[in-house]
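>>> Attaching a predicted model along with its sequence, questions to come.
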Amino acid sequence: MTFSVTAGLRLMAKRVQAASPRSGDALRLIGAARADARGATALEFALIAPLLLLLLLGTIELGMVSAADILLKNAAYNGARSGRTGYVPKGATQDKVIRDAVKQRVGILMDPGKVAVVAQAYSGFDTLGKPEPFTDANGNGTRDNGENFIDVNKNGTYDLDQGAAGYGGANQVVLYSVSYPWRFFTPMVSKLMTADGVLTLSATAVVQNEPY
């Protein structure tokens, strides 16, 4: 009985194959198509993966630049707060105290050694960014050579900004300018935002010194 069933199954299989001679070819074609689809997907991913990676790195770096800009502004305010008190520890200088206060706030994302700090002192808020007073002898609204002027910052020359370099004295108004050269590591972002790969971040803070 077992022999007869086996023989019958074999015979049935032969008849099915004879009736559908292309079924095997169809299965092979389906398998090949699936393999081709997997290959095409892998090829497409290989083509777009570098672009996606650059886009991801660019997004991360732009976020870092934004964070660095916030840190730099905070550093400028921190330096200004230190400078306005006039306090200088024994054995230190006011310049070092202020620069250290600035650098304390930028060390996370920036190289403290590349941070630039510039300070200009004024007699009051109303003189910020204003030129030194002069006698307009010919009435043309501008200072010409030979016209007298008041050398407010005492540097021996006429200046369009009367601020004096330094941290000022008691009750003076001081403008702090802090800057940092951020060098991009993502080529795509670098070409879009700068010509030489360096973006100068800057921050300012204005305070009036205490009557120390």
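Done, it's in.

>>> switch to C-alpha atoms for all contacts and neighbour counts from now on
OK.

>>> my guess is Val174 meets Gly129, correct?
No. With contact defined as Cα atoms under 8 Å, Val174 does not reach Gly129; the gap is 11.2 Å.

>>> Of these two, give the one with the bigger neighbour count.
Val174 (29 against 14; other Cα atoms under 10 Å).

>>> In addition, the following structure is provided for comparison:
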Amino acid sequence: MRRPGRRLRRLRRVRRDDSGASALEFGLIALPMVLLMGGLLEFAVLLTTASMLDSASLQAARYGATGAQPASGTREEMIRRIIEQRTFGLVRMDRLRIDTKAYQSFERIDQAEGFDDANANGQYDTGETFNDVNGNGGWDADQGTPGLGDAEDIVVYEVRYPWPGITGLMQPIVKDIELSSSVPIRNEPYDIQ
């Protein structure tokens, strides 16, 4: 038969023993610290990529505005190459989307084609006459013409990139983030040949 005093002495000795406390404290703090540092790294790379994408979009739009034809390939391919070079591998080009629309003036950006509102309901209905500004044969809520435009056209470059993240730590929290850049620019008065 064991005496209760002996158990109490052991329990007191274990309570006073602080060996291993540092390991336990580290175990409790390590995971939140790793997550915080990973989140900060992810956020820093996200902001860097967004800034590079803005700068690359501007440079690509400047090139597109010149009307220059590259020695090899098309203007569209050159615009993609400029963005690829200026984002230093942080943007996967197979996921990058570049949309361009040409307008006759800055005022017409994101404006619908005009139409005769026969039933006065404030919206275009099939059968109502309309002004086909972009020449595609149908009424459009945005009168821009897809493409890089002609001399002195206004071209809006919309660049979109779904950010996949680099660590995957933040994926369950933030899901999908789309980086985007929009650059309106007037084409130079070049001659198309």
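Ah, there it is. Source: prediction; values computed, not measured.

>>> Let me see the TM-score of these two.
Overall, the chain-to-chain superposition scores 0.85 on the TM-score scale (TM-score structural alignment, normalised by the length of structure 2); 179 aligned residues with a Cα RMSD of 2.0 Å.

>>> where's the most centrally placed residue in structure 1, which helix or strand?
Residue closest to the mean C-alpha point of structure 1, counted by Cα atoms, centre = their mean, is Val65 at 1.9 Å. Following DSSP states H and E, one finds Val65 of structure 1 within helix 23-85.

>>> Quick check: next helix or strand after that helix?
Where DSSP H and E defines the elements, the next helix or strand beyond helix 23-85 of structure 1 is helix 94-103.

>>> Trace that next one over to structure 2 and give me the residue numbers.
Mapped onto structure 2 using TM-score structural alignment, helix 94-103 of structure 1 spans residues 75-84.

>>> what's the mean deviation for that stretch versus structure 1?
Here the mean offset of stretch 75-84 of structure 2 against structure 1 after fitting is 1.4 Å, by mean Cα distance after the TM-score superposition for structure 1.

>>> Identify the residues contacting that stretch?
53, 56-57, 59-61, 63-64, 67-70, 91, 93 (Cα atoms under 8 Å, 6 or more residues apart in numbering).

>>> Which positions within that stretch qualify as buried?
Across stretch 75-84 of structure 2, burial judged by 16 or more other Cα atoms under 10 Å covers Arg75, Glu76, Met78, Ile79, Arg80, Ile82, Ile83, Glu84.

>>> starting at the chain centroid, how far to it?
With Cα atoms, centre = their mean, to the nearest Å as the basis, stretch 75-84 of structure 2 stands 17 Å off its chain's centre.

>>> likewise stretch 128-142 of structure 1?
39 Å.

>>> For that stretch, measure first residue to last.
Taking Cα to Cα, to the nearest Å, stretch 128-142 of structure 1 runs 19 Å from one end to the other.

>>> Tell me which residues of stretch 122-142 of structure 1 come out buried.
So for stretch 122-142 of structure 1, counting by 16+ other Cα under 10 Å, buried means Tyr122, Ser123, Leu128, Glu132, Pro133.

>>> Can I get those residues in TSV including distance to Ser202 of structure 1 and secondary structure?
What follows is the buried residues of stretch 122-142 of structure 1, written out as TSV (distance: Cα to Cα, whole Å; DSSP: H, G, I helix; E, B strand; the rest coil):
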residue	distance to Ser202 of structure 1	secondary structure
Tyr122	21	strand
Ser123	24	coil
Leu128	18	coil
Glu132	26	coil
Pro133	29	coil
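
>>> Report all helices and strands that the helix holding Val65 of structure 1 contacts.
Packing contacts for helix 23-85 of structure 1, counted by 3 or more Cα pairs under 8 Å, 6 or more residues apart in numbering; DSSP states H and E, involve helix 94-103, strand 173-183, helix 187-193, strand 198-208.

>>> what residue of structure 2 matches up with Gly58 of structure 1?
In structure 2, Gly58 of structure 1 lines up with Gly39, judged by TM-score structural alignment.

>>> What is the burial count for the residue nearest to that match when sequence neighbours are not counted?
Leaving aside its chain neighbours, Gly39 of structure 2 sits nearest to Met170 (6.4 Å; criterion: Cα to Cα, 6 or more residues apart in numbering). By the measure other Cα under 10 Å, the count of residues near Met170 of structure 2 is 18.
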